[in-house]
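**Student:** What follows is a protein structure lacking sequence information:
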């Protein structure tokens, strides 16, 4: 067999040669839409690769991006790694100190920033002496720019060079293609380097029918930001398959997302559950007739939300689970033939699980105390560990080596149960479990039950200290507008469905559950806020 590198130049040239007439649709800052063909996009990728050379960017440099889901960002997704450099997507929602730490840790020489985000990045640039140039993309924002030799206009830069001709070549498939940092919810962000090989294989994994089945006929809308775990790999898979790609642009609202789904006849969309909660009221039956898959990840999907999508639009939310360390796809919750005879209620319960492992991914459950491997019997609870060709073997630089086992598995930090069909139920993050009187209580299970109450919009459950039981669960609840849900309503609902010792001792009501930089519930914030909370009797 021929030994050909699994590298992103192949993905780029395939799209350029086969799918030149396909389109990339993008929403701008003023909500207008622009359309560019893959052929036009490919020429801009070639110009950008030449522009990086003209700027004197080192052949293997990290190139930071501080951008939304935009055409320029997609150009960077390919021009940077295809020219041998490393794409380093920077989370625009990171606190200032973490942002500085991430850029320093990555060693970025150049950072490409959209004009609407320029001010917040420029505020820290003097703390980043290694950043020699800040390239600014005109996203339609009216923000003004200072006069500074370090600032370069993106389009002027592209116009100043001739496109790279011929084929891009990356001979070593294990060469780094991209870098992402974890969101920092369990400490400082840790760097993960994705190789060309892992990125190509992950893209193929998304194209498998029982994962997302991304194909040439699809119209793909990744609402998940391109600055977070490479938008779950969907931009790479879309280009590989030749899908029509729809990009949300800066700070999309639920109405913006709904309009794009409706007007662009989207077939696949991906986002976190909080996004889908906001988008659903903006859509009505018949609005999205071509929609076939609505993927949700980042946190557990409430059954009530998934079923609301199914009854309203005919397409339930399909849950998946992954981590930055896993590129990020690990599981997909698409039903299998074994579920065909199940009732709608039973199928809804299966969809509420994280799903079964993607192609080439291996899972195991391990007893955290003894290290013994546990059975897949739907009962045994253990730490979920992951292995596969797009799973990190270590962190970049000074990351935590304890997260990797001696035999090469990633310790996820998640407690899970796996049934005999290989479907994973995530019980909780180890740090989010409530240990009350020596017994473990799952915050995820409680949250799903609370969010099943008609008047509840969001719910997060945390552990608070208790003098007798060590910890007890506290439910933090957001009411829907106009809803009249009381503490007693929540506790009575749970008491009908759970043993008494699992029912929270108290309920607090919030205007909004705080979110992390990736849109997950920020339980660290809630734990700090309610550390001294006295439970109601």
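**Tutor:** On my side now, so go ahead. As the structure is a computational prediction, the values presented were derived from the model and not from experiment.
**Student:** Please make it C-alpha for all contacts and neighbour counts, starting now.
**Tutor:** OK.
**Student:** so what's residue 14 up against?
**Tutor:** residue 240 (CA atoms under 8 Å, 6 or more residues apart in numbering).
**Student:** What helix or strand is it located in?
**Tutor:** For residue 14, the host element (DSSP states H and E) is helix 8-18.
**Student:** Show me what the helix or strand just after that helix packs onto, helices and strands only.
**Tutor:** Counting by DSSP H and E, the next helix or strand C-terminal to helix 8-18 is strand 23-27. Packing partners of strand 23-27 (3 or more CA pairs under 8 Å, 6 or more residues apart in numbering; DSSP states H and E): strand 33-37, strand 244-247.
**Student:** could I get those strands as JSON lines with mean neighbour count and distance to residue 88?
**Tutor:** JSON lines is the format used below for the helices and strands packed on strand 23-27 (neighbours: other CA atoms under 10 Å; distance: least, CA to CA, whole Å):
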{"stretch": "strand 33-37", "mean neighbour count": "15", "distance to residue 88": "24"}
{"stretch": "strand 244-247", "mean neighbour count": "26", "distance to residue 88": "19"}
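**Student:** Quick one: closest of the ones you listed to residue 351.
**Tutor:** Between residue 351 and those, the shortest gap by CA to CA is with strand 244-247, which sits at 26.0 Å.
**Student:** just checking, what packs against that closest one?
**Tutor:** Secondary-structure packing of strand 244-247 (3+ CA pairs under 8 Å, 6+ apart): strand 23-27, strand 219-222, helix 234-241.
**Student:** structure B:
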């Protein structure tokens, strides 16, 4: 016997319809590419999204076709999120920080038919356009006529203005209802170990993910909150915040391309932001600005940090100096992206300061809907004792089953688990801690050393701005940790003094063998340290030095 409840498909458009009807006056504030502040509401976003569907239809976009975006966080990008997926097309967000070769590859792989772009990417598009002419019919710049760039496009590829198109369309479109498993959006991995791979999200997976990240022990957004997503909308859908915020009725404050510490502090204070989310490098820049300028965050209550491990120093500094709570999260493109979040359980809510911050360093507990486990090299499950370290695997309704172009289940093992590529521990309370990427783990004398733990200790030194640990070849131990650091401005790093901070914090045999000071570290398109470049450069450093 089936239940006697209404059966309504889980549609992304139900989110913006709910926001327009029940939180219609909640603000969407955008700092535009040109620098001006634009204000709108969820009611207006919903109306313009329906108008945008008519634009897409006039451009010949059909069901299932891919519409690319090359844009910062802003109100027009938000309109595209809902219009494209709402008409059963697929919103393909492109990371502009990728190389032109990678951008051309993923546009061709996705067979995008239209590209919507911010004007700041005009030069990038001018170079890429001739290489994507096989599928792309038009480039639409997301601006007013007065700010349209003049670039040359290949014959047969139209150059169009977003607001001109919107002015010529109407908003009589009615949101359709269709199968909730229909594809909604497409994000590509950053391609650090090969060609980027596409992850294709559905309406169902996206809505369930938004519900999960709004739970009390995750983002817990409320209608009174004002969320500023620093994480870009071109990077895993800004961690789901463009869906989760309107679902809760929380206002969105969009920073556009203005992500330096001074710009973020000014926007956060002016717009009364209460919660924000981004990667550690952005928050390090904000912290340095606050300290140097003597300013404060007036309304921010919480910062969510993900993308890479958050140094303990960063958590302590925001908490102690500015009264801002830092929450640690973990995920990946293949998880839509959030898989775990770090908030206390009843049994550890009253821990002392040192133990609490040690707990906060972990990536947290699985969200409802996500299951996880760790396995050894043979695939045998390992215990949740906080010390056994193994390959992290996950499963759930917003976890990738196959990459774009593949067959469902291609990316899973025989038991339906997705292998993340991370090495982790899980303690008895279910708190997971990433100790390394599988490709970055250091195997010294047959034992594993966590590069992440060593990096977090290094950045606690007052002279260190950024740090990376890589495996360097060693004649006796196979591999040994090599510490590569960038000094803070006007600071000098003493190698012996830096290595001394590891005493008593890790086993002696974990301590790096040497320190290399460089002017800057290479970064990926998503802001992470590019370990592959460092490994290639310093793989033989210890061997050469010994010789």
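**Tutor:** Ah, there it is. Keep in mind the model is a prediction, meaning the values are calculated, not measured.
**Student:** tell me the contacts of the residue opposite residue 428 of the first structure in the second structure once aligned?
**Tutor:** Aligning on TM-score structural alignment places residue 428 of the first structure opposite residue 436 in the second structure. Contact analysis of residue 436 of the second structure by CA under 8 Å, 6+ apart lists 422-424, 450-452.
**Student:** Now with 10 Å, please.
**Tutor:** If you count contacts by CA atoms under 10 Å, 6 or more residues apart in numbering, residue 436 of the second structure has them with 309, 389-391, 421-424, 442, 448-453.
**Student:** same deal with residue 181 of the first structure?
**Tutor:** With CA under 10 Å, 6+ apart, residue 181 of the first structure has these contacts: 88-91, 102-103, 105-106, 188-193, 227-229, 324-325, 395-396.
**Student:** For the corresponding residue of the first structure for residue 362 of the second structure, which non-adjacent residue is spatially closest?
**Tutor:** Aligned by TM-score structural alignment, residue 362 of the second structure pairs with residue 353 of the first structure. Leaving aside its sequence neighbours, residue 353 of the first structure sits nearest to residue 425 (CA to CA, 6 or more residues apart in numbering; 4.9 Å).
**Student:** Surely the one you found and residue 377 touch.
**Tutor:** No - applying CA atoms under 10 Å, one finds residue 425 of the first structure not in contact with residue 377, separated by 11.5 Å.
**Student:** quick one: stretch 461-470 of the first structure aligns where in the second structure?
**Tutor:** Aligned using TM-score structural alignment, stretch 461-470 of the first structure spans residues 469-478 in the second structure.
**Student:** go on, stretch 264-281 of the first structure?
**Tutor:** Counting by TM-score structural alignment, stretch 264-281 of the first structure lines up with residues 271-288 of the second structure.
**Student:** The stretch 101-250 of the second structure: strands as residue ranges?
**Tutor:** Taking DSSP state E, counting those that start in this stretch as the test, the strands found in the stretch 101-250 of the second structure are 112-117, 138-141, 158-161, 183-188, 198-202, 226-229.
**Student:** ok, average deviation of the first one from the first structure?
**Tutor:** Spelled out, it's strand 112-117 of the second structure. Here the mean offset of strand 112-117 of the second structure against the first structure after fitting is 0.7 Å, by mean CA distance after the TM-score superposition for the first structure.
**Student:** Kindly name the residues of the first structure that line up with that strand.
**Tutor:** Across the first structure, the stretch matching strand 112-117 of the second structure (TM-score structural alignment) is residues 108-113.
**Student:** again with the fourth one
**Tutor:** Applying TM-score structural alignment, one finds that strand 183-188 of the second structure aligns to the residue range 176-181 of the first structure.
**Student:** Look up the average distance of that stretch to its aligned counterpart in the second structure.
**Tutor:** Relative to the second structure, stretch 176-181 of the first structure is 0.5 Å off (mean CA distance after the TM-score superposition for the first structure).
**Student:** how far out from the middle of the chain is that stretch?
**Tutor:** Averaged C-alpha coordinates place stretch 176-181 of the first structure at 15 Å from its chain's average position (CA atoms, centre = their mean, to the nearest Å).
**Student:** Now it: buried residues?
**Tutor:** Residues of stretch 176-181 of the first structure classed as buried: 176-181 (neighbour count, 16 or more other CA atoms under 10 Å).
**Student:** State the number of residues packed around residue 124 of the first structure.
**Tutor:** 13 (other CA atoms under 10 Å).
**Student:** That one matches what in the second structure?
**Tutor:** Residue 124 of the first structure maps onto residue 128 in the second structure, by TM-score structural alignment.
**Student:** Residue 59 of the first structure too?
**Tutor:** Looks like residue 59 of the first structure aligns to residue 63 there (TM-score structural alignment).
**Student:** For its match, list the residues it contacts.
**Tutor:** Contacts for residue 63 of the second structure were tallied using CA under 10 Å, 6+ apart; they are 57, 84-85, 87-90.
**Student:** repeat for residue 227 of the first structure
**Tutor:** For residue 227 of the first structure, the contacting residues are 65-69, 73, 88-93, 180-181, 518, by CA under 10 Å, 6+ apart.
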